[in-house]
Each structure stands twice: as C-alpha cells, then as structure tokens.
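Enquirer: what follows is a predicted structure for the sequence shown.
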Amino acid sequence: MARRSTQAASEGTDKAKPVTSYDVAREAGVSQSAVSRYFTPGASVSARTRAKILKAVNKLGYQPNAIARSLITRRSSLVAVVVANLGFNPEFTSILGQSLSARGLNTLLFTLDHESDADHVIDQLWQYRVAGVVAAVTLPPRHVDMLSQREIPLVFVNRAYEEVPVNSVSCDQSEGERWLVDELCAAGHRRIAIVSGPEDSPVSRQRVSSAAERLANAGVKPVEIVVADFTYQGGREAMRKLAAGPARPDAIICANDMLAIGCMDEARHALGLRIPEDISIVGFDGSAPGQWASYDLVTIRQPTNLMVDAAIDMLMARIDDPQLITEKRVFSGELVRGASARLADT
C-alpha cells in the first residue's frame, strides 16, 4: 500500500510539472530546434514538421516561455519603449506596440511624468534583458554611450542630438511650423501668440523656436509666449493668461494638439469667443481628438505609420548587426486644414 501511494504521489508530481519544448519535440518526433523555429516568427519550418508540432502542442497544452527562450538563445524579444507621459502622442505609442507585436517582439513600456526624469530609466533598464530601446525622450549622452557599449540598439523618436551620433526618426518640426505661420500671416493675422509645452521638452522648444523665427522673418513679433504643460488643462490656463493680457491675440500657435483643444474650449465656453471669427487656434501632431467635429483642428499631422515602420526597421537591423552606422530619417508632416483657424484660402 505504501509503495502504491508513493507511486501515485510521484505521478501527481509529474502531471504538475510544466510542459517543456523538449516534451513537445519528443511527442512530435522532431528536434528541439525545430520546435524553437516553429515559435519564431519568420523562421523556416516545413509544412509536415509544422503539422507534427502543432498536434503535439495541442495534445500537451504547451505554452512557450519567452523568458526561458531568451536565456537559451541569448536573444530577447523585449523592446523597451520610453515615453514622456505628458508630452508624447499616445497614438504613436499604440501603433508602435502593435507593430512590434506583429514582428514577434514584446513591449516593455516606461512612462515618465516629465522628460527630465528620463535619467532614472536606465537604472531600471539594466534589470531586463531587452533587445533594444525606442526612446521618445532625451537621454543623457553618458547613457547613450552605456547602451552602445552593451550593444543594445537605441532609436530616438523626434529627438535630435548634435554632440553624439544616434539613430533617430523625426517629423520635420521646422517645416510644419513654417507652413502654419505662413498660412496665418497670409490670412491677415498679426497679433499672434505661442503656447509652448514644458521647458524640458526638446520637441516643444524646436516647434516654438521655429514658429518664432518664421514670424520674425514675416515681420511679426509674438504677442506673448506662454509656457504650459502638454495637457488639456494646460491649454485652458494658457488661454486665460493670454486673454488677460494687454493685447488679446487674434491667433494662437500651440505646441501640440491637446494644448490647442484646451485653448479652444476655454475661448468658447469661458470667454465667449467665436472660432475662427474672433480668434484662430492651430496645433501640431494630428491626434485623433483634434479631428473630432467639435474641434476640426488646423494642425500638422505627423506620418505616424511611416515613422513607426522606420523606427522598427532601424532597430531590428541593428539588433541583427550592432555595428551598423547610425542613421537619421526625417519625414514631412501634412498640413490639415480644419475649421479652427482662418487660413489664406478659407
């Protein structure tokens, strides 16, 4: 009786053990490397072998362990994506995650309240075996060097570096701001204000400086430049400040769409202004809320899908070959002619 009880306990323990790729290979009568290829996107597996493995997987209830596989192959499927919570287009993050998943990669997302907090992310990154990093924030040069020394590919989004060579994918911020300024000036606007994002945001700084420079070339000095958070509430507060000034603007250039939406709602609902008859408001990004009928925002739409594809292609090429030289790709945006501003031909 004691021996049968021991045997039963042993069988129960075996049944509780997780099924491994070795078990699948033995059941299917194939090599363990064939099982590994079966679960690797794009890997070559014959139809006959694939059918055997699938039958064994269904019979045994096997689920691949990505972490264990990365320890064996020394190649991770994790890509760290670092974004500033308040200052980055959320649609880009969503599309990036979907595109990485479609290529067999998983997203490890880091969100920061402010861009200046990015310094702390690297300390956390070392705790994970990541295949690469996509950063929509500015990292200190020493951390860029540390990632390079460890051969972890890094691609920046909308971040330009002069002092160190980096891989980057960007929308042409200066070109987009020139289009907006030219349209507003051609429509007769002369009292133009600018609503900036946080001072630690390089994207905001580039957009604001480009707009101010274009205005100067047109002989127009900004009525005022108001700094705000990259949020809806930040836009409302900025509109209140501009309205309380000595000379209310007849047009406002906002550093992103959410700021522009906040400005619009404050102007209409709190100040009783008509848009665009009394004041024109434009943004930048091409976010979905800006295109809702209530806003119909004039903005610059970033080519999100093209930028995502370029970032992933650039990253994967350097995962395969860390010695590739750095590369920068710049894409033009698209001027969206909405109803939030009086433009030259409207």
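Expert: Here it is on my side, so go on. Keep in mind it's a predicted model, so treat the numbers as computed, not measured. Numbering: from 1, shown residues only.

Enquirer: only C-alpha atoms for contact and neighbour calcs from this point on.
Expert: OK.

Enquirer: all helices for this structure, in order.
Expert: Assigned by DSSP state H, the chain shows helices spanning 2-16, 21-28, 32-38, 47-60, 66-73, 90-102, 121-125, 141-149, 173-186, 202-217, 232-244, 257-265, 304-320.

Enquirer: is it true that residue 263 touches residue 241?
Expert: No. Between residue 263 and residue 241 there is no contact, the gap being 10.5 Å when judged by Cα atoms under 8 Å.

Enquirer: if you count surrounding residues, which of these two has more?
Expert: Legend: neighbour count by other Cα atoms under 10 Å for residue 263 and residue 241, higher for residue 263 (26 against 12).

Enquirer: look up how far residue 148 lies from residue 325.
Expert: From residue 325 across to residue 148, the span is 12 Å (Cα to Cα, to the nearest Å).

Enquirer: who's more crowded, the two?
Expert: The neighbour comparison of residue 325 against residue 148 (other Cα under 10 Å) goes to residue 148, with 15 against 10.

Enquirer: another one to put next to it:
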Amino acid sequence: MEKSSVNNNQKVAKPANHRATSYDVARLAGVSQSAVSRCFKAGASVSAKTRAKVMKAADELGYQPNAIARGLITRRSNIVAVITTEFTNLNYPEMMSHLNAKLSEHGVHILLFTVGAASDMRAVLDQIWQYQVDGIIAASQFSDDQIAQCRKRGIPLVFYNRVFSDSSISSVGCDHFEGAKLLVEHLLSRGHKRFAVYSGPNDSAVAQERLQGAVTQLKQAGAHFDVYQGDYTYDSAAASTVEMMSSARELPQAVICANDIMAIGCIDTLRAKFGLRIPEDLSVVGFDGIAASKWQAYDLTTIVQPLERMVEATVSMLMERIEDSSIPAEKRQFGGKLNIGLSA
C-alpha cells in the first residue's frame, strides 16, 4: 500500500468559495489582526514595513475588508448622501471631485441623489433613510419639515452653497450678493449705464441673492436696467437674448448673467444670430468661474467661487458633527474673486 506524504511548506489551496479574512492575512503576513485592520483604516498609524507585508499578503489571498461588517461593529455606514438639483451648474462636477477626494481621506463614500422639483425631495429622503447614511451634504433647498426630519433621526446636515438665516442650520456658501455687486461696480467703472439682467430660477435662493446684489447696486448708481427671467441654462439665456434684442427700445451696454452658462449662451446668441461683437458692441458677465469661462472664445469676466476652500469647510463641518452631534451649528461664508476677462 502506497503512503502519501504532505510537504509542510506547501500551501493548501482553499475552496474556491472561501473568502479570505483579516485573520488569514495576519497569519500569512506574520502580524497581528489589529495591524491588518489599521492598514485598511484611513488615517490609522502603521509602519511602512508592516503595511507592505500586509498588502502583499492581502493581494496573494485576494482579501478586501468588508465595509458592511465593519459598519455593523462601528454603527457607521461610512456613507454620506450628497443631494444636488437638476439645475446644477458646471461647477458641480468639479465640486464633486473635490468632495469625493476629501471624504475619501476619512474613509467615507458618496451616495449621490439629484432632485428636480421640490416635491421630489420627499422621495429622495425616503431612500436616504434606508441607506442609514452618516450625514448629508445638500446643494438644494430643504423645507423646515425636512430639516426637522434629519434632526429627528440624528443625521448631521450641512448645506453647500446655501446660507440660511436660521442659526440652527450649518451651511457653507459664497457671498453671492457681494459678488454680484462687484460685477456691477466693474461694469460701471467701464462707463456702462444701460443694463440687462438675466436672473436664475425663482425658487433658487442663490439665484435670488445674485439678482438682489446686482439690482441693489444698479439702483444705487441710478442706472437703467431690465430683468429677464432665466433658469441657469444655456437655452434660457439664448431665449432671453432674443427677447431682449426684439423688445428693448435701446440696446443695453452690458448683460449681467446669473451664471457662466447663461453668459456663454448669451454671447453665442449675440454673435451667431445678431452679428454683434463682444465686448466691442456689448459687454457680458457671468458668475461661478467654471472651466469653460476661461476658454479663448469667451474669456468671461466673472466671479470665481473658491471651490476647494468651500468643499474643505463643508467636509470638515460635517465630519466634526458626525463624530460629536453636540457641536452647535456653524456658518461659513467665502468671498468670490472678480476675474476680469475680455468679455467686459
């Protein structure tokens, strides 16, 4: 009868359906299980040598930490809900990139929701409650009742680019009112006296702040102006431009747009449909400082929002309140920078 022998140094293959655990990694790497856990925890202290051994063993075993299991232990989902609107501007993809990078430093992931009408918010929040998120970053409007629901569930809420007068609400925003005033001051300094103002959506607090800032400064200067309703979109600016050109008794000298997308829509329409030159025949300004505003075809005069600083403040405020719910609400407001381009 033949005898079989096993080489003690030979690795015994695990069943195909076996998932490696942190204990398997620890045995193969020759370290403690807690050392393995620290290697996969954002910001945890671990030596480079230990990390290298653990990562090598994890790669060999095909190991990945189980976020769901870890959440059951820590009572955290490590998920933050981010809510934006359908009227989001081109600043938001850049904002989301910064936001994702900053939250990743804390080992936190984003669950993104987009709302259209205010009535959609209820359905979105119903979904958010099911995911047991650790916090919410909202770049959209909430009703008082919806804010109260977050408090009732103990979910920290920070508004991005929204500033509320209620002292119990945390928010980070740009000073839209003063930014719009800066734009008007610049145009007045260029000798402009007749203006058109393209507003954003009526239900957008940000749009209304920008409108009021521009109107306040124009009235103070005794300038003539007409307001045209828009909704932050390229098409609405094109439509407003056609309306302005067909209805104005006298051509304005400058157009103040609620955002950069509208400014670009205005410029394209003035050039293509009416053959006007920018800024020789008409000055056009925007707000936000999106990447397209720097393109040679536009080179917008605009207010540039300090995105990185605003995102950093938003994440910092939210994470502090996730760690300690007793921290009182806070508001941070940042000034925008006037970028003088060739459009005005």
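Expert: In hand now; what should we look at? None of these values were measured; they are calculated from a predicted model.

Enquirer: dump the helices of the first structure into JSON lines; add distance to residue 341 of the first structure as well.
Expert: JSON lines is the format used below for the helices of the first structure (distance: least, Cα to Cα, whole Å):
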{"stretch": "helix 2-16", "distance to residue 341 of the first structure": "66"}
{"stretch": "helix 21-28", "distance to residue 341 of the first structure": "61"}
{"stretch": "helix 32-38", "distance to residue 341 of the first structure": "55"}
{"stretch": "helix 47-60", "distance to residue 341 of the first structure": "58"}
{"stretch": "helix 66-73", "distance to residue 341 of the first structure": "51"}
{"stretch": "helix 90-102", "distance to residue 341 of the first structure": "24"}
{"stretch": "helix 121-125", "distance to residue 341 of the first structure": "40"}
{"stretch": "helix 141-149", "distance to residue 341 of the first structure": "40"}
{"stretch": "helix 173-186", "distance to residue 341 of the first structure": "8"}
{"stretch": "helix 202-217", "distance to residue 341 of the first structure": "16"}
{"stretch": "helix 232-244", "distance to residue 341 of the first structure": "15"}
{"stretch": "helix 257-265", "distance to residue 341 of the first structure": "11"}
{"stretch": "helix 304-320", "distance to residue 341 of the first structure": "24"}
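
Enquirer: tell me which of the ones you listed sits most buried.
Expert: helix 257-265 (a mean of 27; mean count of other Cα atoms under 10 Å).

Enquirer: what does it rub up against?
Expert: Residues lying outside helix 257-265 of the first structure but in contact with it, judged by Cα atoms under 8 Å, 6 or more residues apart in numbering, are 195, 230-239, 253-254, 275, 281-287, 290, 295, 297, 299.

Enquirer: could you do stretch 26-46 of the first structure as well?
Expert: If you take Cα under 8 Å, 6+ apart as the criterion, stretch 26-46 of the first structure is touched by 21-22, 24-25, 49-50, 52-53, 55-56, 64, 103-104.

Enquirer: now do stretch 191-208 of the second structure
Expert: With Cα under 8 Å, 6+ apart, stretch 191-208 of the second structure has contacts from 141, 161-162, 176, 211, 214, 223-232, 237, 240, 244, 251-259, 262.

Enquirer: again with stretch 133-153 of the second structure
Expert: Outside stretch 133-153 of the second structure, the residues that touch it by Cα under 8 Å, 6+ apart are 76-85, 118, 121-122, 155-162, 204, 314, 318, 322.

Enquirer: filter those residues down to the buried ones.
Expert: 76-85, 121, 155-162, 314, 318, 322 (16 or more other Cα atoms under 10 Å).

Enquirer: map residue 189 of the first structure onto the second structure.
Expert: With TM-score structural alignment defining the correspondence, residue 189 of the first structure maps onto residue 192 in the second structure.

Enquirer: from residue 26 of the second structure, how far off is that match?
Expert: Separation of residue 192 of the second structure from residue 26 of the second structure (Cα to Cα): 72 Å.

Enquirer: can you flag which of the contacts of stretch 191-208 of the second structure belong to strands?
Expert: Among the contacts of stretch 191-208 of the second structure, DSSP state E puts 224, 225, 226, 227, 228, 229, 254, 255, 256, 257 in strands.

Enquirer: a markdown table for the residues you listed, including neighbour count?
Expert: Below are those laid out as a markdown table (neighbours: other Cα atoms under 10 Å):
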| residue | neighbour count |
| --- | --- |
| 224 | 13 |
| 225 | 19 |
| 226 | 14 |
| 227 | 16 |
| 228 | 18 |
| 229 | 16 |
| 254 | 25 |
| 255 | 26 |
| 256 | 29 |
| 257 | 30 |
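
Enquirer: mind putting those into a markdown table with distance to residue 128 of the second structure?
Expert: As requested, those are exported to a markdown table (distance: Cα to Cα, whole Å):
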| residue | distance to residue 128 of the second structure |
| --- | --- |
| 224 | 47 |
| 225 | 44 |
| 226 | 42 |
| 227 | 38 |
| 228 | 37 |
| 229 | 33 |
| 254 | 44 |
| 255 | 41 |
| 256 | 38 |
| 257 | 34 |
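
Enquirer: so which of those residues comes closest to residue 111 of the second structure?
Expert: residue 257 (31.7 Å; Cα to Cα).

Enquirer: quick one: map that closest one onto the first structure.
Expert: In the first structure, the residue matched to residue 257 of the second structure (TM-score structural alignment) is residue 254.

Enquirer: go on, residue 164 of the second structure?
Expert: Alignment note: residue 164 of the second structure maps to residue 161 in the first structure; criterion TM-score structural alignment.
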